[in-house]
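> turn this into a structure:
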Amino acid sequence: MRKALLLILAPALLAACGSPGSAATPGGYGAPAATVTPAATPSQTATPAPTPTPAPTTVPPTVNPGVLVARNASLGAILVNPQGRTLYYFVPERGGTVVCTGQCTSVWPPSFTANPSAPVAAGVSGQLGVVARAGGEQITYNRWPLYTFAGDMQAGQTNGQGVFGFGGKWFVATPNLQP
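Down below sits the predicted model:
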C-alpha cells in the first residue's frame, strides 16, 4: 500500500518542486516569477465613472525640506541641503541683503528652492524664508541667504568654513545661527 501511495504522490511532489531551469525564483525554488499584465485601456466612447472624493489622510508630505540638519565631527550640528551639501552664510549679508552676485555666485552658488513652502526638517529651529534674486528664490535662514561652496567636492565637506572672499568671511550655517 505504501509503494502504491508513493507512486501516486511522487509525480505531484516532483511537479511542485520545479526544476532548476523553470521560471522560478533564483536557485529554482519557490513560485514562478510574477508577470505583469497591462491594464485594459478605456474605450473612447465609454463614459467615465465619477471620481469619488478621497477621504482626508494623515500621510506626511513627500516634498523634501530645503534645509536639513546634519552632524559634523568638528562643528557639531550644521545645516545642509537635501543633497547633503553644507550650507554657508556670508557675513556682509547680515539682515538678508544679497551682495554675493556675479563671479561670487560661481564660487558660492546660491541655494535656491523649488518649493518655498516646503516642510521644515527636525532640528531646524530658526526661521526659513526666501529672498528673490536673479535665478529664483534663494533660501534664507534667520534672514541669512544660504549658499553652497564650489570647493566642497562631496556632501558633508566644510571646506568653506572661515574663508575670506568677495569682501567678507563665509561660515557654515548652524541651527543656532542668529539673525
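> every contact and neighbour count from this point should use C-alpha atoms.
Noted.
> list the contacts for residue 158?
For residue 158, the contacting residues are 86, 152, 172, taking Cα atoms under 8 Å, 6 or more residues apart in numbering as the criterion.
> ok, residue 77 next?
With contacts taken as Cα under 8 Å, 6+ apart, residue 77 has the following neighbours: 69, 70, 71, 174, 175.
> again, but for residue 121
Contacts for residue 121 (Cα under 8 Å, 6+ apart) come out as 65, 67, 68, 69.
> most neighbours, which of those residues?
Counting neighbours by other Cα atoms under 10 Å, residue 67 leads the contacts of residue 121 with 31 neighbours.
> circling back: which two of the contacts of residue 77 have the greatest separation?
71 and 175 (11.0 Å; Cα to Cα).
> anything in contact with each of the two?
With contacts defined as Cα under 8 Å, 6+ apart, the residues adjacent to both residue 71 and residue 175 are 77, 78.
> would you mind measuring from residue 139 to residue 9?
As for residue 139, its distance to residue 9 is 71 Å (criterion: Cα to Cα, to the nearest Å).
> right, I mislabeled it, should have said residue 137
According to Cα to Cα, residue 137 and residue 9 sit 72 Å apart.
> Proceed likewise with the subsequent sequence, for comparison:
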Amino acid sequence: MFKSLPTMLWVIGATVAVAALSPAVGNIATTAPAAPAAVPPPAAPSAAKPPAAKPSAVVEAPVVIKAGTTKLGPVAVDADGLTLYMSVLDGNDPSKSVCVSKTCLAAWKPVYVKKAGVVAGAAVSQAKVGSVVRPDKDIQATLNGWPLYRYAKDQKPGDVLGEGLKGTWHVLSPEGRRLR
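Next up, the predicted model:
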C-alpha cells in the first residue's frame, strides 16, 4: 500500500491535520453531534394528596374543677374560672343528666370529659370529682355526683347569671352542694 515509511507518516499526519481542522471528519464512526437534550416541561400538579405529615402529639388536658370567688361567695369553677352549675332535674345518686334537648344544650353547656379525665383543683376534694355517661353517650364531669354545666351567658370569671333560673339551675359550692 505505502512504499515508504515517510509516505505513510505523511498520510497519517495529513489525516490528523484534516481531522483537527474539520470536526465532521474527525471520527468516521460518529455522526453529527446530537442536538441538546430537550428539557422536560415541569410536571403538572398531581391530583394525589402529598403524604400526610406525621401528626404531632396532641396533649389533652384533664377537666379541672376548682374553687373560685363570686358575689355569692366561693363556688365551683372550671380551669378558666367560669362558674359551674347543676340542675335539680338531674340526679346525683346515681349521677344522671337530663339536659339533652337542643334548647337546653344551647343555654347549658355540659362540661365534657375526654380521656384525660377530671381532676380537683384548689379547694376541691379529688374524691368529689367524677364523671357520668350522658344519654347521648358523651361523658360529662360531675362534682359530688351532680353533672356540671356552664351557662352560655356567663362570659367572664365571677359571672353567676344562671343562678336560680327557672328554679332549676344553681351554682355549686366547691364541695359540690347547691349554694342557694
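> what TM-score do we get after superposing?
The TM-score (TM-score structural alignment, normalised by the length of structure 1) is 0.56; 114 aligned residues with a Cα RMSD of 2.3 Å.
> circling back: make a markdown table from the contacts of residue 77 of structure 1 and add distance to residue 94 of structure 1 to it.
Rendered in a markdown table, the data for the contacts of residue 77 of structure 1 read as follows (distance: Cα to Cα, whole Å):
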| residue | distance to residue 94 of structure 1 |
| --- | --- |
| 69 | 21 |
| 70 | 23 |
| 71 | 25 |
| 174 | 15 |
| 175 | 16 |
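> and the buried ones among these, selectable in PyMOL?
Typed into PyMOL, the line below selects the buried ones among those, using 16 or more other Cα atoms under 10 Å:
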select buried, resi 69+70+174+175
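> which of the contacts of residue 77 of structure 1 map to contacts in structure 2?
With the contact criterion set to both residues aligned by TM-score structural alignment, their matches' Cα atoms under 8 Å, the contacts of residue 77 of structure 1 that also touch in structure 2 are 69, 70, 71, 174, 175.
> in helices, which of those residues appear?
Applying DSSP state H to these, no entry is found in helices.
> and of those residues, the nearest to residue 122 of structure 1?
Distances from these to residue 122 of structure 1 were compared by Cα to Cα; the smallest belongs to residue 69, at 7.4 Å.
> can you tell me how far the alignment partner in structure 2 of that closest one is from residue 95 of structure 2?
Taking TM-score structural alignment as the criterion, the aligned counterpart of residue 69 of structure 1 in structure 2 is residue 67. From residue 67 of structure 2 over to residue 95 of structure 2 the distance is 21 Å, taken as Cα to Cα.
> in structure 2, which spans are helices?
Secondary structure of structure 2, counting by DSSP H: helices at 5-21, 23-26, 102-107.
> counterpart of the second one in structure 1, which residues?
By that I understand helix 23-26 of structure 2. Counting by TM-score structural alignment, helix 23-26 of structure 2 corresponds to no residue in structure 1.
> report all helices and strands that that helix contacts.
Counting contacts by 3 or more Cα pairs under 8 Å, 6 or more residues apart in numbering; DSSP states H and E, helix 23-26 of structure 2 is packed against helix 5-21.
> now the helix it packs on, how far from the centre of its chain.
Between the mean C-alpha location of helix 5-21 of structure 2 and the chain-wide mean there is a distance of 79 Å, by Cα atoms, centre = their mean, to the nearest Å.
> swap in stretch 109-123 of structure 2?
With Cα atoms, centre = their mean as the basis, the mean position of stretch 109-123 of structure 2 lies at 20 Å from the chain mean.
> pull out the buried positions in that stretch.
Neighbour-count burial for stretch 109-123 of structure 2, counted by 16+ other Cα under 10 Å, picks out 109, 110, 111, 112, 113, 117, 118, 119, 120, 121.
> ditto for stretch 76-83 of structure 2
By neighbour count, and taking 16+ other Cα under 10 Å as the criterion, the buried residues in stretch 76-83 of structure 2 are 76, 77, 78, 81, 82, 83.
> what range in structure 1 matches it?
The alignment of stretch 76-83 of structure 2 onto structure 1 (TM-score structural alignment) covers residues 79-86.
> how about residues contacting that stretch?
Outside stretch 79-86 of structure 1, the residues that touch it by Cα under 8 Å, 6+ apart are 64-70, 78, 87, 111, 148-149, 152, 154-158, 172-175.
> now do 10 Å
Identification of contacts with stretch 79-86 of structure 1 by Cα atoms under 10 Å, 6 or more residues apart in numbering yields 64-72, 78, 87-88, 111-113, 123-124, 139, 141, 146-149, 152-161, 172-177.
> how far out from the middle of the chain is it?
In terms of Cα atoms, centre = their mean, the centre of stretch 79-86 of structure 1 is set 10 Å apart from its chain centre.
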